[in-house]
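Participant: Pasting the sequence and the predicted coordinates here, then a few questions.
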Amino acid sequence: MGPLILPDDPLPITLADLLSNTLVLRQTAPYLPVSAIYALAATSKAFHYIVHQSPEVFRYLDLSTVKSAVVPYEPLDSGGIRWRAERMDESLTEDEFYSGPLRGIFSKLERRCLLRNVHTMVLDGLSVPADLVREIIAEDKFNVRILSIRDARNLNERKLRQVLRFAVRPTRPEGTPRIKGIYLFGPREPAPIQDAPGKKKPPPMRSPPKGIIYSQGAQISAEWNQRSADALNAALARTEDKWYRCSGRMLAKRPSMEWAETLKACEGIIFFDAVLCRGPRHDPTKAFISEGPTTGLPNPASYLNPAIATVALGPSGCETCHSSPEGPAMYGQSPSSEFPLLSPLPLHSASIRAAQSPHTTDGSRPPPLFARCEECLKGRWCERCHKWWDEECYAGSAIAKRTELQQTEFIESVQTNGTSHIIPKQTIKIIGVRRDCFGCGHTCIGCKERYIRRCVSCQNEYCVEDNDASSATRCDWCNYTSRRTVEMY
């Protein structure tokens, strides 16, 4: 039995009264999936009016979790009975076929006058052809400011680049394009793991692989080491945003040179979740345009075409000078084109400033941003500990791509009784990286001393982490006690 309400007392505030407040509705709606919003609208006339009349409900629209947005058909290339059984117009193109579910959703929203209210649209993992992206960017029925199409399927990248170049052409109408940011290159946010009722768990592995790396203690240690490394990187960088930490490779797939040219054309107009590399070799005024005069090989400081920065180097800069020739990108001081769109997408704002703003753990000033392409870091970046050296501190090698460790030793000559003696003046300083392990990648001398061992039996070098079934003193071949056979094929 509820509390007794006297006639003179005001009526209690209901949920409809709270959601009628624009501020409360704008802060609440982005956390609700589309199915929950429509379920709420079906409960009463008051909620139906709030959902369909307020422009704040669908300001942030995430269709990646909507089942009706998924294409339930087989690919067109497969042919077969299922494709021939579909009744459709013969003039239907492939892009129209794959964009059918999303076009149906957009048509319903347009009939209800809700499509113009969408400022942030998330289409991650769905079937999004390039023609559909062109409509979102160019047509007046859309008012999207930030679009996310990460891991989209059936997306023709060549046609998408043509769409973007046409949208930012110098002769475009004033005030276009309305879209300001596109999430395309980075990975999508992982969906929360939910155990469905009645779902059976997979059976445990009966015979796990042998070796110290697969033991239970080693697995627990590796997991806690990774957690400790992530916590340490976040504490040093004072932020959870991976672009501002020593995160290494940020993109699973290296973008092509055509994408770099497209980002260059869209610079200052449309922003992406990636940025161009600002290394000195991409600057024609600082790099050498000519080839090597004698060997014919490229000069270490030769000019490079525009490239997308794929490696996050952390806030400390070069290991020696703690800076770089191009200088760090300082948020609030450097141009906005030097900063990527950060993940996850902003829920309550569709501005580029909100999408680029890093969040520090202590509320202090954001750390500097150092990011480069792998070509500018060749021979200078350790893929394990993420130390790196710039062009002024380490010149690298112009002969081979597999650069060796550079050893610099200062000596002086001393004359004694007419005899010249060479005396070491300073200890050997070793910088640079080389490939010591195919699993670790290019590593520095410090990581080599910690992880690379020499087998006491065969005298070959091996990595204690990536060499399965190895021990602290023997490689996997010498540590394996069973009968060994050589497979020729």
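Facilitator: Right, received. Where do you want to start?

Participant: from here on, contacts and neighbour counts on C-alpha atoms
Facilitator: Will do.

Participant: quick one: secondary structure of the residue nearest the centre of the chain?
Facilitator: Nearest to the mean C-alpha position of the chain, by CA atoms, centre = their mean, lies Gly186 at 3.4 Å. Here Gly186 is recorded as coil under DSSP: H, G, I helix; E, B strand; the rest coil.

Participant: Without its sequence neighbours, what residue ends up closest to it?
Facilitator: Nearest non-adjacent residue to Gly186, counting by CA to CA, 6 or more residues apart in numbering: Leu251, 5.7 Å away.

Participant: name the element that neighbour belongs to?
Facilitator: In the assignment (DSSP states H and E), Leu251 maps to no helix and no strand.

Participant: With Leu11 instead?
Facilitator: When the helices and strands are read off by DSSP H and E, none of them contains Leu11.

Participant: nearest residue to it other than its sequence neighbours?
Facilitator: Ile5 (7.9 Å).

Participant: and if you look at Ile422?
Facilitator: Ser413 (4.9 Å).

Participant: State the distance from the residue nearest to Leu11 to Gln333.
Facilitator: Per CA to CA, to the nearest Å, Ile5 is found 58 Å from Gln333.

Participant: got another, please set it beside the one above:
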Amino acid sequence: MYIEDDYLDNSPPLPVSLLDLLSNSLVLDHIVPYLPLSSIFALVRSSRVFRDLLLKTPSVFRSVDLSKCSGAYVPPDLLTGIDSGGHSWRAERIDENLTEDEFYAGPLRGVFWNLRRMHVLQSVQILILDNLASVTSDLISDIVFTPEYNIRILSIRRCGNVNQAKLQQLLRHLCRPSRPEGTPRLQGLYYFSQPASTGNHLLNDTTASSGVTFLDGAQLGTIPCAKPLSNSAITDPWYSPTGKVIDKGFGKRSSWEETLQACYGVISFDAVLCTHMHTDMAPVLHAASQDYLQEHKAGIAPMATISLGPDGCAGCGRHPQGAPVWGESDISEFPLLWPPPTNAKLIDAVRPPPRFSENGKQLKQRLIVACSWCLTNRHCESCHRWWCADCYNPKKSKKWSDMERLSTLGLSYLPSLDELRNGAGNDDYEEHIKVFNGLCVQNCLVAEYMAGAGEGGMWG
């Protein structure tokens, strides 16, 4: 059939194929972080051309999130019935001689076996295993020591079967002064912060009954969900006055503080020690805090669990001496931020979000964090204002009558707002108690009193 040349010239161009699009390495690197593994493996199984493209491009598997992987999921009945028998991993009956760690890690080892078989395990540099019961201390030891793995950043937040003592021992061994040059491969560990959600409910009946290698790569998938590429300009909890940033379970003294100290400069964590604020507040620590810290691991800084934002003291604006400033301080002084960067570079994992003034000028980003002992009676749990040692020392306050009057519901003693806002330079202002029942008298307590002064209110 004859087709006129004019018709061919005016015909719309054919759309670019998906293969052509993904063959552009720049496009592929920007798309892959948004694709769940289930979609990647679906493409791998679709044709040999896609299989060769994806499996032979290392950046495709540079960051792997298995936190919602059904193949790594341990069914709840096995968590409470470990000795019941009758279950199978990879169509094999459980050996009664298996250790508890080997038992729990079975599903996840099956997933790693799949990745190894497809020759992509060595490409994985960021591995996210949050909330998985199949993560054990022995498995983590294999990940950091076995040459088959090349993990630089590892996330094991809320993995309930990890033995903390064994994990701490492993980390100290990795960071020992006599370690071989160029080791460890692991540079960052997420362990202390709270995962947004769990994915264990994703297990379906087919996978539960079929084992971890029922289909080629099928059990490696996650639910489709968009994932941020890097730290956004939105203020991170570590750099805003958000209060608690670390799970309350780590608020007490523990051997984790010694571990963080031993790993300093070698492995970074999603937590830091309270060093700068602790030095600044040492002269004015509450007596109970001083006694407790002297009895428990004296000389080791507690873990910082409270974020105060980049602003300084509510009285004079001074920052804690030596508080880390981005671009001026060593990157080892900054915590890992979520999510991990897709390029697996440690400097991008700790890079804080930019900070701007009202007129758009970029300001210095400063990390001001503290432990609960530093802030006893000097930190507002509502607005997160705090006072330095020069502006307020509760131990030397001459207004102890304030406490007695605050204990009465009438709050009749309260000075006027003008008096309270005169600033730290006013001697009488310095003598007044600034924090009562976790609220600052200057702002939040007055507002709470005024809001609840009516019938049925807080003070009604």
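Facilitator: Perfect, I can see it now. Because the structure is a prediction, the values reported are computed rather than measured.

Participant: before we move on, the earlier item: more neighbours: Ile5 and Gln333 of the first structure, which one.
Facilitator: Each of Ile5 of the first structure and Gln333 has its neighbours counted (other CA atoms under 10 Å); Ile5 has more, 10 against 7.

Participant: Is that one part of a helix or strand, or is it coil?
Facilitator: Here Ile5 of the first structure is recorded as coil under three-state DSSP.

Participant: and if you look at Tyr462 of the first structure?
Facilitator: Tyr462 of the first structure ends up strand, using three-state DSSP.

Participant: Tell me which residues touch it, please.
Facilitator: Counting by CA atoms under 8 Å, 6 or more residues apart in numbering, Tyr462 of the first structure touches Cys437, Ile452, Arg453, Arg454, Cys455, Cys475.

Participant: Please narrow those to those residing in strands.
Facilitator: Taking DSSP state E, the ones among these that sit in strands are Cys437, Ile452, Arg453, Arg454.

Participant: Among those residues, which one sits closest to Gly175 of the first structure?
Facilitator: Cys437 (52.6 Å; CA to CA).

Participant: picking that back up, tell me the spacing between the residue nearest to Leu11 of the first structure and Pro12 of the first structure.
Facilitator: Taking CA to CA, one finds Ile5 of the first structure at 9 Å from Pro12 of the first structure.

Participant: cool, and Trp388 of the first structure?
Facilitator: 62 Å.

Participant: Please apply the same query to Pro325 of the first structure.
Facilitator: Pro325 of the first structure is 64 Å from Pro12 of the first structure, by CA to CA.

Participant: which parts of the longest helix along the first structure are buried?
Facilitator: Looking across the first structure with DSSP state H, the single longest helix is helix 216-237. By neighbour count on 16 or more other CA atoms under 10 Å, the buried set for helix 216-237 of the first structure is Asp230, Asn233, Ala234, Ala237.

Participant: Show me what that helix is packed against.
Facilitator: If you count contacts as 3 or more CA pairs under 8 Å, 6 or more residues apart in numbering; DSSP states H and E, helix 216-237 of the first structure packs onto no helix or strand.

Participant: how far is that helix from where the chain is centred?
Facilitator: Its chain's C-alpha centre and that of helix 216-237 of the first structure lie 20 Å apart, by CA atoms, centre = their mean, to the nearest Å.

Participant: what's the helix or strand just after that helix aligned against in the second structure?
Facilitator: Per DSSP H and E, helix 216-237 of the first structure leads on to strand 248-249 as the next helix or strand towards the C-terminus. With TM-score structural alignment applied, strand 248-249 of the first structure matches the range 243-244 in the second structure.
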